[in-house]
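Chemist: no sequence on this one, just coordinates:
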């Protein structure tokens, strides 16, 4: 017998961590709560001391960042304690230190002074300690040999390569699958019917990359993939047409033949109703006219073959020529299906053969790498360059691998190549593989327990940890009884249960003076509640509801008792956070959360579900789609239907009516929503997703509305999580469309690890935890209401040939197999193996769940009724544990014991540690009252003053608005254009400035024209509001005023980019209104001697941004300066602005050597020329503080020209500003000599220079 065979065959020995040898490959099999980390720390200290290794020479690997951080702190702490003990020669009562002083540092051991030096050396260099996740270790190893790894020196890490995979899949689909589908229409129809797409290729590649060492098998041909053969020359159309013609001609005759044959046909399959359903199915089949489609399933009853099988003995089957043709159609469809499957498998084989290499090449070209690439690249480098293993072995002479049960073949192959072979001293290792195979529950992450079992062949020694440090002795004894009842408890060969003992350490006892079970002597540490049986057996849904209700009722009893002083952990009352409810799925967790809420108990849910699978992810996608196209009322309605906005059905109905009924009274309501979402779109494009999102959340009160609803904390956490992920994606791939595509893809695939649901609260709440998430945690009291679920986990099939996953010859190496298109006996074997491995993992999940409790565990077991199978509840793994009786699982699952036998098995387990009782009957709910607040009611103080940021980037909008509302402003007020809607400050008087036209007597004021009498293309009928203003601004920005041929394109683009919400009739007239407007504005004199139509296009700048310094602007002094120059008072905040002034000028033009500022204003002032005359415009300028805006713009241009033109002179080069209130600008409208709608002024030189000086911090007289 070889050493390896002996290591596998001999029973493992209990680990004595202070005396075990520090050579070879050692497998340490832990159990739940047996101090795995404590023993790793001890081995680390011994390796430091006895092997004289530095901290950076001992490799410690685990599988999560959190576990890495914990190991790092625990090992450092242990070293610090030991250094202190050696220094003062006192173990301080620490058993670990005391035993180490007696063994490694005892009389026959290492000199203590030398040991102290080695410990202090390790502590001084511990920042370089090689304690890593598996991926971090691979990355460091590759960095030491980049040429061997064939990786670029600098590359960007991506947590997930899904986008690259999909890009490659889409390319393969275009280049290889679409040409084949175009050649074979029947195959194309087959792909469409089964929903085949690049997403399926992506999923299969991801599956392959997670198991790169698995063997691929294809159908019955083994490892040889199918080839892409030509489709047989089969005249499907002729066969279909012949059968269809006969059907239409002989339908009644066929029906009579079948009616007459009823006595001869078996009624189990061919009752009259079933025959008529088959006739109807054939009718629909021929009506659809698709010759490549297979006949419906129910239609197959009327084929000659089916009728012959359904004919009773001594009777002749019914005859009609159609039955033979139906047989031919069915046979041809079956043959075609087989051909399509083979063709798909051939294409899939081509894809899986070349895609991994193509993906690697794509990543090298783009200098990218995913975490999984680190593993595969290191494995490839070790395989191609054996010297690399020696290099890494010299770099890390010893290694400890934690959580080894969660490894996979690729990871173990890496460690085996480096450490399992003989080193420079001729010995293997030391390599310690530490893990608990009974807690291997992460197969969905590609963890492979068979690798752990196969690793026993490489081990030179096997040890166990058999003392439970977590649970009380009664609970440990109860678990020993549960998992010791069936010799095959964990289903797989080689995975046995070793009883553990409870540690003798003292712990605070659970005191439960209110426990009614004490009176019945049923107060065991493990309490099994049996579901009703016999005639009272519940259907599954009701059984789960009552199980959850019973748990909620008991939790309330415990917490109420804790408040009254009867339930405690030692001297401390039992707290809600000491209680956990373990579930398997998010659905079960939601049920438990609702039940606890009904009992008045707060809870928090920890699960591994994806945030992209939530309702809020769907609602986020709809909302962002509406932000992308705010003028699309269909998208807008879909977004506003989300409960984030609080709209009722009536409000949504009014929005729905708007598209069908123009000029409704509530059109302004829709317009307001369109304008709001248009502004969010601009914010996203100008300032990024985060700014847009914060603004939307604040303005619409989304957070407040969510937190006030059911599961408010959970939902608000999810919404913030989704926004964080979307913001991170948008930062890397800017733009709205890429973010929407990403969000849709993530919702389809479920996201990666960063999408797992987060903890929604850190308050003292009952914990609802999935079993997967609970691993490694402990709770005083645990409830397991749903562990008895016997349903198998089934995915949603696509109809495409998929791979069966199983392991072959587990004892000889447990090779994983991905078998595509397996049929017959292979399919049966694969199905049986899959069921066995699923059951094995279920058993391990039960083990993890039952070993989380410290003092008490509640378990619901027993029978229920299922619509899927009458055997479902009986063959649950929970029943297998107590009633399996050592039989092979396959045999037991095919014929599980009857309910009464299972009941008897549970009854036989009951003793003083396991209490068996009926499920408590539902009681009248008396919700747990919220604890009364201590003292008087607390309230937040109200701030009575305004705090402003002294240093900031300000703009006209922020200065005027902040002064008007006396509110604080943000550090970055305004990086977007100052369009109409941004000037919200209201003023009381008109500003004075030097007119550029001499005033003349004004004409009498005509009566305004009613809007109903306006021309169809009159701009005065154009919608109002911010969105309308943005649209007109965009048109003026895009148009070439001197070339009318550019105007239609500018108008169309503006309407698309800045949509305006209105009714259908008005929407149709918008282009004509805008065309009329631009013709009027360009033909009107907007400054003396200047029209825009005659302006040289090269002498204009649109949306000109500026940013100039204002180190110390005293805002009260600014108000005084404006007043001294005849301007009305402007409401500004008190204080000083230190920072910058920023803005966008609509247009700067040069005309005859002078520079003019042009600003578009879409304010609707009325419908007559006088309402756009000088007095009206003066009032509007003052009302909106536009004078201040114009002066800031002139200072920006003044400073710019001073810096750029050595000969600059204000009087010679500045023309002034012209504010165009465009709805009133038209050649025929005038106020005396002044064109209506045009407010043109040239401020005095002294004012601009004084304002410039004031902005620079100088005082002005």
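Modeler: Noted; the coordinates are in hand. On a predicted model such as this, the values are computed, not experimentally measured, just so you know. Numbers count the residues shown, from 1 in each chain.
Chemist: alpha carbons only for contacts and neighbour counts from here, please
Modeler: Will do.
Chemist: tell me which element residue 376 is part of?
Modeler: Element membership for residue 376, per DSSP states H and E: helix 371-384.
Chemist: contact partners for the residue positioned nearest the centre of the chain?
Modeler: Central residue of the chain (Cα atoms, centre = their mean): residue 755, 3.5 Å from the mean position. Contacts for residue 755 (Cα atoms under 8 Å, 6 or more residues apart in numbering) come out as 610, 611, 612, 721, 725.
Chemist: I'd say the first one and residue 751 touch.
Modeler: Yes: counting by Cα atoms under 8 Å, residue 751 is a contact partner of residue 610 at 6.5 Å.
Chemist: more neighbours: the two, which one.
Modeler: Shown here are residue 610 and residue 751; by other Cα atoms under 10 Å, residue 610 has more neighbours (22 against 19).
Chemist: how about the nearest residue to the more buried one, chain neighbours excluded?
Modeler: If the residues on either side of it in the chain are set aside, residue 610 comes closest to residue 756, at 4.6 Å by Cα to Cα, 6 or more residues apart in numbering.
Chemist: contacting residues around that neighbour?
Modeler: Taking Cα under 8 Å, 6+ apart as the test, what residue 756 contacts is 607, 608, 609, 610, 611.
Chemist: separation between it and residue 609?
Modeler: Remark: distance between residue 756 and residue 609 (Cα to Cα, to the nearest Å) = 6 Å.
Chemist: likewise for residue 1076?
Modeler: For residue 1076, the distance to residue 609 - Cα to Cα - is 57 Å.
Chemist: what about those two, which has more around it?
Modeler: Regarding residue 1076 and residue 609, a neighbour count based on other Cα under 10 Å identifies residue 609 as having more, with 19 against 15.
Chemist: hmm, residue 1217 is touching residue 1240, no?
Modeler: Yes: look at residue 1217 against residue 1240 with Cα under 8 Å: they come within range, at 5.6 Å.
Chemist: ok, and here's another one to check against it:
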């Protein structure tokens, strides 16, 4: 058994942990710098530790830092990996010989020597001082560096700028607005007709989101339309796929539906009268037919079809009753014949509707994408998809030999973290980088060159950003063949032990994935590796609760209740209260936690609540915990302009920019920035002669609270006219103590929102004139989401 000291995030060294020999052996094999390795590792199995150990062993083996390339999925992961490497190397500098020998053995080298100790102590300085240093970066950062090195060969601007999400959103808004204006000026043009069709069939926000998604779907939607060459050609392809002709029109199908041979419109009045004399079910059908008679155009067709279709748009089991058939045999036969005639027409109508909507989307999305591309080209910008596309094109171009030469002399070892989230196109870039590792001049001077990848298909983000979990296994098999054909060492190593989870947790995961259908959906192999907890893992338990069901009764809410509030009788609120109660029970009941030999009482900070998506349940759980006064870190993500602290800051800006805006000033005065109560605000607002600002001036002498609020407001009015938005808000939150007042009322969760707000104010000044009005408009136009470091 080997004992290892583990360091937690705060830097405190935890108690030593016993590592079983099989785990130790798997980690040593995975970090062997002379072997290419693909590691399949579940969460908590120590894969990041092994990745860091492999980097350190490469450095100990004499590999120059600039020859190592580490690719991660996020910037945060890259920073974390680099920090762990430098922390380890920095600690080695100060260790005594015995301690350093133990650390080197812990890294996987069985027999440290004096020379190795000397090299280990020099690694920290050499890694920091080497030009280029240790390359730990995201795939997009790598592409940026390559394109900057070869701008001419890649056909990109020499000083291009990478487009961030906020600027991309703004550019898409401008591109969309330009297309909408062009369409409105020429309603009879193809783009004008497309806009009319879109307005008739989709909400404004929904359609804008669909257009944006289509324009940014580089690998699918835009690749298809680019290959088609025009919206008309793409529309013909859609028509063929749906089984309709390009010449088919919705109006023709609608007329065929309502003026068919069985129940044409002239017969509707008499039919409705006959139905009204029948049973309740027949009378309901009479009502539907009457609605069809009152409607016009497309709505009339929809109402008529309601006679034959349920609310779920499935065929009715019986259109009329047997009693009606007995009394009205001819009409009963007509209904039966119509029920047989309509289904093919309904399907064709749906297909044509889909085709027409798709055609509208095609025309608008292609035009928006063209505007978006044009502005990028004009301003010398590349978005994240451009980085991938341009890099792949660079490798496929005639200059690929030059690029390979530069790369070949710069990278000998590639390490890939979170490989299950690497998209096929990103894998293609990696494949180009390592293509010479096993052949040609790349295998120069018998130099050992390796690839290391670690991932877990079960944790894949799946289609998001193009991730394909099966790609990990496919690339593993492909590289395994290449390295073995070149007689180079290659291993596939599963990490089956978990340092984090208990026995019950792992068994539950195994229970799901032992189903061959489920496992084969993400992996080509049939044998699913079972997972094991360490011997000293704490007890674990999985409880399956019954579904929470909303109460039948409707909760009566006050007239002041928010429109988007979740009723207390809803399933989400009921479940959130149960979660809150369970957490309280576990903590108050003295539940023990921690691994064996290091047990302690459970605290609220030990509890993590995971939900499938951020929706009503997400908000209800946070609200329930806060109402119960249980300390909670809050949401891991928040919409900046929906945070109450930012709303207060924005309302203050509105009041300063337009002094007549009494509502904005009232919101600001009631906020922690001015801290007036509702009664004090009522005193100002009730029966006032002029604006709320005038009322505050008039009442300033009556109370100290009013005088303090007036003085602070006057100070804001003086500053915002002469200072930039960032300088103004930095003074308001810092020098004037606004941040402290906000945190006292709203808690430390508001810190993240305030920091992001200031960062955006500073960012806005770098790209636009520094005006408060402009900053407010810019802030409201973008949907900024803050990802909090939990």
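Modeler: Yes, it's here. This is a predicted model, so every value here is computed, not measured.
Chemist: ok so, going back, and the contacts of residue 756 of the first structure, which is closest to residue 138 of the first structure?
Modeler: Using Cα to Cα, residue 608 comes nearest to residue 138 of the first structure of these, at 25.9 Å.
Chemist: show me what that closest one aligns to in the second structure.
Modeler: In the second structure, residue 608 of the first structure lines up with residue 637, judged by TM-score structural alignment.
Chemist: residues contacting the closest residue to its match other than its chain neighbours?
Modeler: Distances taken as Cα to Cα, 6+ apart put residue 787 closest to residue 637 of the second structure, at 4.7 Å, once the chain neighbours are dropped. Contact analysis of residue 787 of the second structure by Cα under 8 Å, 6+ apart lists 636, 637, 638.
Chemist: now residue 787 of the second structure: how far from residue 753 of the second structure?
Modeler: According to Cα to Cα, residue 787 of the second structure and residue 753 of the second structure sit 10 Å apart.
Chemist: would you confirm that residue 411 of the first structure contacts residue 375?
Modeler: Yes: contact criterion Cα under 8 Å: residue 411 of the first structure and residue 375 qualify, at 7.0 Å.
Chemist: quick one, longest helix in the second structure?
Modeler: Ranked by residue count under DSSP state H, the longest helix found in the second structure is helix 329-379.
Chemist: do you have the strands of the stretch 451-600 of the first structure handy? List them.
Modeler: 461-464, 467-468, 501-502, 510-512, 526-530, 567-569, 572-573, 579-583 (DSSP state E, counting those that start in this stretch).
Chemist: any idea which of the ones you listed is most buried?
Modeler: Of all these, strand 579-583 has the most neighbours on average by mean count of other Cα atoms under 10 Å, namely a mean of 28.
Chemist: residue 650 of the second structure - nearest residue in space that isn't next to it in sequence?
Modeler: Of all residues not flanking residue 650 of the second structure in the chain, residue 776 sits nearest, at 7.1 Å (Cα to Cα, 6+ apart).
Chemist: so what's residue 160 of the second structure up against?
Modeler: 380, 381, 382.
Chemist: leaving out the residues flanking it, which one is nearest to the first one?
Modeler: Closest residue to residue 380 of the second structure apart from its sequence neighbours, by Cα to Cα, 6+ apart: residue 160 at 5.0 Å.
Chemist: next: the last one.
Modeler: In space, residue 382 of the second structure comes closest to residue 162 once its chain neighbours are excluded; the distance is 5.0 Å by Cα to Cα, 6+ apart.
Chemist: just residue 648 of the second structure next, same as before
Modeler: For residue 648 of the second structure, ignoring the flanking residues on the chain, the nearest one in space by Cα to Cα, 6+ apart is residue 668 at 5.5 Å.
Chemist: what of residue 81 of the second structure?
Modeler: Closest residue in space to residue 81 of the second structure, ignoring its immediate chain neighbours: residue 52 at 6.7 Å, by Cα to Cα, 6+ apart.
Chemist: quick check: buried residues in the helix or strand containing the one you found?
Modeler: In this assignment (DSSP H and E), residue 52 of the second structure forms part of helix 47-60. Using 16 or more other Cα atoms under 10 Å as the burial criterion, the residues of helix 47-60 of the second structure that qualify are 47-48, 50-60.
Chemist: the stretch 151-300 of the second structure: strands as residue ranges?
Modeler: Using DSSP E, counting those that start in this stretch, strands in the stretch 151-300 of the second structure cover 161-162.
Chemist: again with the stretch 801-950 of the first structure
Modeler: 803-808, 815-820, 853-861, 914-918.
Chemist: between those, which one is nearest to residue 1105 of the first structure?
Modeler: strand 803-808 (59.0 Å).
Chemist: equivalent range in the second structure for that closest one?
Modeler: The aligned range for strand 803-808 of the first structure is empty, by TM-score structural alignment.
Chemist: report the buried residues of that strand.
Modeler: Buried residues in strand 803-808 of the first structure, counted by 16+ other Cα under 10 Å: 803, 804, 805, 806, 807, 808.
Chemist: which residues does the second one contact?
Modeler: The one in question is residue 804 of the first structure. 817, 818, 819, 820, 822, 827, 830, 831, 834.
Chemist: of those, keep whichever come out buried.
Modeler: Buried among those by 16+ other Cα under 10 Å: 817, 818, 819, 820, 822, 827, 830, 834.
Chemist: correct me, but the second one touches residue 210?
Modeler: It stands for residue 818 of the first structure. No: in this structure residue 818 of the first structure lies outside contact range of residue 210 using Cα under 8 Å: 11.4 Å.
Chemist: overlap in contacts of these two?
Modeler: Counting by Cα under 8 Å, 6+ apart, no residue touches both residue 818 of the first structure and residue 210.
Chemist: how far away is the residue lying closest to residue 277 of the first structure once chain neighbours are set aside from residue 759 of the first structure?
Modeler: What sits nearest to residue 277 of the first structure in space, not counting adjacent residues and going by Cα to Cα, 6+ apart, is residue 298, at 7.1 Å. Per Cα to Cα, residue 298 of the first structure is found 50 Å from residue 759 of the first structure.
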